[in-house]
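Undergrad: got a predicted structure here, sequence first:
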Amino acid sequence: MGMSSPLILSVSTVFALIGIVLVAIAFGTDNWSEYQVNRREIINAINANTTLKQQLQGGVASQPIFFSRTFGLFRECFPDTVPTGIGSYTSPLGTICINIQDYMLFGDTTAAETFNSDQTTRMHLMRTTVAFYIIGLAFLFFCLFTGILGCWRRSPGLILSTGILLLFAVLFLAASMAIWHGVDYLEREVLTVAPFYRSWQPILKQTTTLNYGWSYIISWVGIGFVLISSLLMLGAYRAMKEEEADEYDKKHAPYMMPNYYDKQAMVPYAYGTYSGYGAYPGAYYGQYAGSQYGGNGYYGYMTYGR
């Protein structure tokens, strides 16, 4: 016997809520990727090399690539030292950040006219990443209403719809993450213009560590929770249909007549010669009280004149 539908729905709801919270937090935070820069080593190298000092001294104090930083979908933040003159502000999360302008959705978009093909591809992929993520979140929040209503009414149809909508949310969120990886690949391996990785000085590459941040990690974990929730929701739908069938059988069982018959019992009385059931019992007619013929099986009118 499988798990009951209320139990499956409860577990599915818990997984869905955890998943929604995690992907929402990931969307609004700024730790998708982390760049840890060893500034002390860079400064020591500059002081020891006159040529390097001439190349980098101005940028070390003002260019963000020489500072440890984290990236979200919308902001670039500086948890430690902040570059000068970059127009930074304090984000709602309390860190010093600047907005990522590469979406080119609002304001002056003339810079996009100078983009090469790889930069243009990156811009469109960034837009698609955010669009798919928002669509996935919209599916999740819509699932909250259909799921709550389905549990309240115990409606298999609403539960099935919720499970399918959760799968669509997983599809869009996973697609968004995959496209984000495409953007990350372009930034690290393809683009050769500033401020991307392949344009850096060797000393900067040697002193910078690139990692995925906790926002990226909890986004994938949240998507996993939503996927499990959708599968459990579909399992709850199946369990509800089975429970409905069991209730129907129990309700109508008293009105169902059993169709088990003993064919021997259905044969008419003393019809022993029919259907191969054997001959008449020979001594049957002799059992009447006062019969003068004993067990010969003949009545008087049948023996007249014998």
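TA: That came through fine. Everything numeric in this text was worked out from a predicted model, so none of it was measured.
Undergrad: hey, let's count contacts and neighbours off CA atoms from now on
TA: Will do.
Undergrad: any idea which element residue 236 lies in?
TA: helix 214-252 (DSSP states H and E).
Undergrad: show me which positions of that helix end up buried.
TA: Going by neighbour count (16 or more other CA atoms under 10 Å), the buried part of helix 214-252 is 215-240.
Undergrad: ditto for stretch 177-186
TA: Those would be 177, 179-180, 182-183, 186, for stretch 177-186 by 16+ other CA under 10 Å.
Undergrad: adding distance to residue 39 and secondary structure, write those residues out as CSV.
TA: Below are these laid out as CSV (distance: CA to CA, whole Å; DSSP: H, G, I helix; E, B strand; the rest coil):
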residue, distance to residue 39, secondary structure
177, 31, helix
179, 32, helix
180, 28, helix
182, 29, helix
183, 26, helix
186, 25, helix
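Undergrad: could you dump these into JSON lines with distance to residue 202 added?
TA: Formatted as JSON lines, those follow (distance: CA to CA, whole Å):
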{"residue": "177", "distance to residue 202": "30"}
{"residue": "179", "distance to residue 202": "29"}
{"residue": "180", "distance to residue 202": "26"}
{"residue": "182", "distance to residue 202": "24"}
{"residue": "183", "distance to residue 202": "23"}
{"residue": "186", "distance to residue 202": "19"}
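Undergrad: how about those residues, which pair is most distant?
TA: For the buried residues of stretch 177-186, the farthest-apart pair by CA to CA is 177 and 186; their separation is 14.4 Å.
Undergrad: give the other helices and strands that the helix holding residue 236 contacts.
TA: Other helices and strands packing on helix 214-252, by 3 or more CA pairs under 8 Å, 6 or more residues apart in numbering; DSSP states H and E, are helix 5-28, helix 156-185.
Undergrad: out of those helices, nearest to residue 209?
TA: Among the helices and strands packed on helix 214-252, helix 156-185 comes nearest to residue 209, with 14.6 Å by CA to CA.
Undergrad: out of the buried residues of stretch 177-186, which is nearest to residue 20?
TA: Using CA to CA, the buried residues of stretch 177-186 come closest to residue 20 at residue 177, 15.3 Å.
Undergrad: what number of residues lie near residue 204?
TA: By the criterion of other CA atoms under 10 Å, residue 204 has 18 neighbours.
Undergrad: put this next to the previous one:
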Amino acid sequence: MARSVIGLYISGFFCIFLSFFTGVAGCWKRSYGNVVATGLLELFTSLLVAAAMGLWHGVHHYDYQKLKDHMAYFGWPEVLKQPGGSDFYYGWSYLLSWIGVGLNLIAAILLLCGAHCLRHEKKKEKTKYMHYLMPVYPEKRQLYGYGYGYPGPYYQYGYGY
């Protein structure tokens, strides 16, 4: 279980490294897909790192409460078990790690919200100029005699239709 903690941290660092490049590409091209991929990678990273932290807590609990062999806490000499002999503290890096997991989750949520806004903005821009779009190539049969600049039916001009 302790080795799995390290594996989860390494895979979390890989995902955050990968999300950096998809985030740069998404912001550079203003691509909805890249920004969504960045948000999902950030969400997956926070899940991996939170799982690593939870597994670390599980290893600590299992080592201090459940194991009864000679290398676990219950097998230590009584001198080491006394208060002050070996104390266990959560330090500043532990708190920073949980703060980082929370901020990573907030970043993932904000990226997904930003992707939604980007998609809404592109859709609004596309519909804004929709009435200016005209067909470039005329159809074979056009209504009201607008084909090729002649006002009426073509047979009256001697084309033999």
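TA: Cool, the structure landed. The structure displayed is predicted, hence computed values, not measured ones.
Undergrad: quick one on the thing from earlier: residue 203 of structure 1: which of the helices and strands packed on helix 214-252 of structure 1 is closest?
TA: Using CA to CA, the nearest of these to residue 203 of structure 1 is helix 156-185, at 21.3 Å.
Undergrad: mean distance of that closest one to its aligned residues in structure 2, please.
TA: Compared with structure 2 after fitting, helix 156-185 of structure 1 deviates on average by 0.9 Å (mean CA distance after the TM-score superposition for structure 1).
Undergrad: Provide the aligned range in structure 2 for that helix.
TA: Aligning helix 156-185 of structure 1 against structure 2 (TM-score structural alignment) gives residues 32-61.
Undergrad: for the matching stretch, could you pull out the residues that count as buried?
TA: Buried, per 16+ other CA under 10 Å, within stretch 32-61 of structure 2: 32, 34-53, 55-56, 59.
Undergrad: residues in contact with residue 15 of structure 2?
TA: Counting by CA atoms under 8 Å, 6 or more residues apart in numbering, residue 15 of structure 2 makes contact with 41-42, 44-45.
Undergrad: could you redo the last one with a cut-off of 10 Å?
TA: Contacts for residue 15 of structure 2 (CA atoms under 10 Å, 6 or more residues apart in numbering) come out as 9, 38, 40-46, 48.
Undergrad: equivalent analysis for residue 56 of structure 2, please.
TA: Listed by CA under 10 Å, 6+ apart, the contact set of residue 56 of structure 2 reads 1-6, 50, 62.
Undergrad: structure 2: which residue goes with residue 231 of structure 1?
TA: By TM-score structural alignment, residue 231 of structure 1 lines up with residue 109.
Undergrad: apart from its neighbours in sequence, what residue is nearest that match?
TA: Distance criterion CA to CA, 6 or more residues apart in numbering; nearest residue to residue 109 of structure 2, sequence neighbours excluded, is residue 39 at 6.9 Å.
Undergrad: tell me how far the one you found lies from residue 80 of structure 2.
TA: Distance of residue 39 of structure 2 to residue 80 of structure 2, computed by CA to CA, to the nearest Å: 47 Å.
Undergrad: what's stretch 197-205 of structure 1 in contact with?
TA: Against stretch 197-205 of structure 1 from outside (CA under 10 Å, 6+ apart): 37-39, 41-42, 45-46, 52, 55-56, 65-66, 186-194, 206, 208.
Undergrad: next, the buried residues of that stretch.
TA: By 16+ other CA under 10 Å, the buried positions in stretch 197-205 of structure 1 come out as 197-198, 200, 204.
Undergrad: which members of the residues you listed are positioned in helices?
TA: With helices taken from DSSP state H, the overlap with these comprises residue 204.
Undergrad: and the buried residues of stretch 197-205 of structure 1 as TSV, adding distance to residue 248 of structure 1?
TA: Below are those laid out as TSV (distance: CA to CA, whole Å):
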residue	distance to residue 248 of structure 1
197	67
198	69
200	72
204	72
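Undergrad: between the buried residues of stretch 197-205 of structure 1, which sits nearest residue 33 of structure 1?
TA: Distances from residue 33 of structure 1 to those, taken by CA to CA, are shortest for residue 197, at 13.4 Å.
Undergrad: how far away is the equivalent of that closest one over in structure 2 from residue 59 of structure 2?
TA: Matched by TM-score structural alignment, residue 197 of structure 1 corresponds to residue 73 in structure 2. According to CA to CA, residue 73 of structure 2 stands 12 Å off from residue 59 of structure 2.
Undergrad: any shared contact partners between the two?
TA: By the contact definition CA under 10 Å, 6+ apart, residue 73 of structure 2 and residue 59 are jointly contacted by 65-66.
Undergrad: from residue 116 of structure 2, how far off is residue 11 of structure 2?
TA: 27 Å.
Undergrad: separation between residue 137 of structure 1 and residue 183 of structure 1?
TA: For residue 137 of structure 1 relative to residue 183 of structure 1 (CA to CA), the value is 21 Å.
Undergrad: again, but for residue 205 of structure 1
TA: 19 Å.
Undergrad: and residue 25 of structure 1, by the same measure?
TA: According to CA to CA, residue 25 of structure 1 stands 21 Å off from residue 183 of structure 1.
Undergrad: one step back: mean per-residue distance, the helix holding residue 236 of structure 1 versus structure 2.
TA: Mean deviation of helix 214-252 of structure 1 relative to structure 2 after superposition (mean CA distance after the TM-score superposition for structure 1): 1.0 Å.
Undergrad: I'd like to check the angle between that helix and helix 5-28, please.
TA: 160 degrees (axes from the mean of the first three to the mean of the last three CA atoms, to 10 degrees).
Undergrad: the closest residue to residue 35 of structure 2 other than its chain neighbours: how many residues sit nearby?
TA: Once flanking residues are discounted, residue 35 of structure 2 sits nearest to residue 26: 5.0 Å by CA to CA, 6+ apart. Residue 26 of structure 2: 19 surrounding residues under other CA under 10 Å.
Undergrad: residue 26 of structure 2: what's it in contact with?
TA: Residue 26 of structure 2 neighbours (CA under 10 Å, 6+ apart): 20, 32-38, 115.
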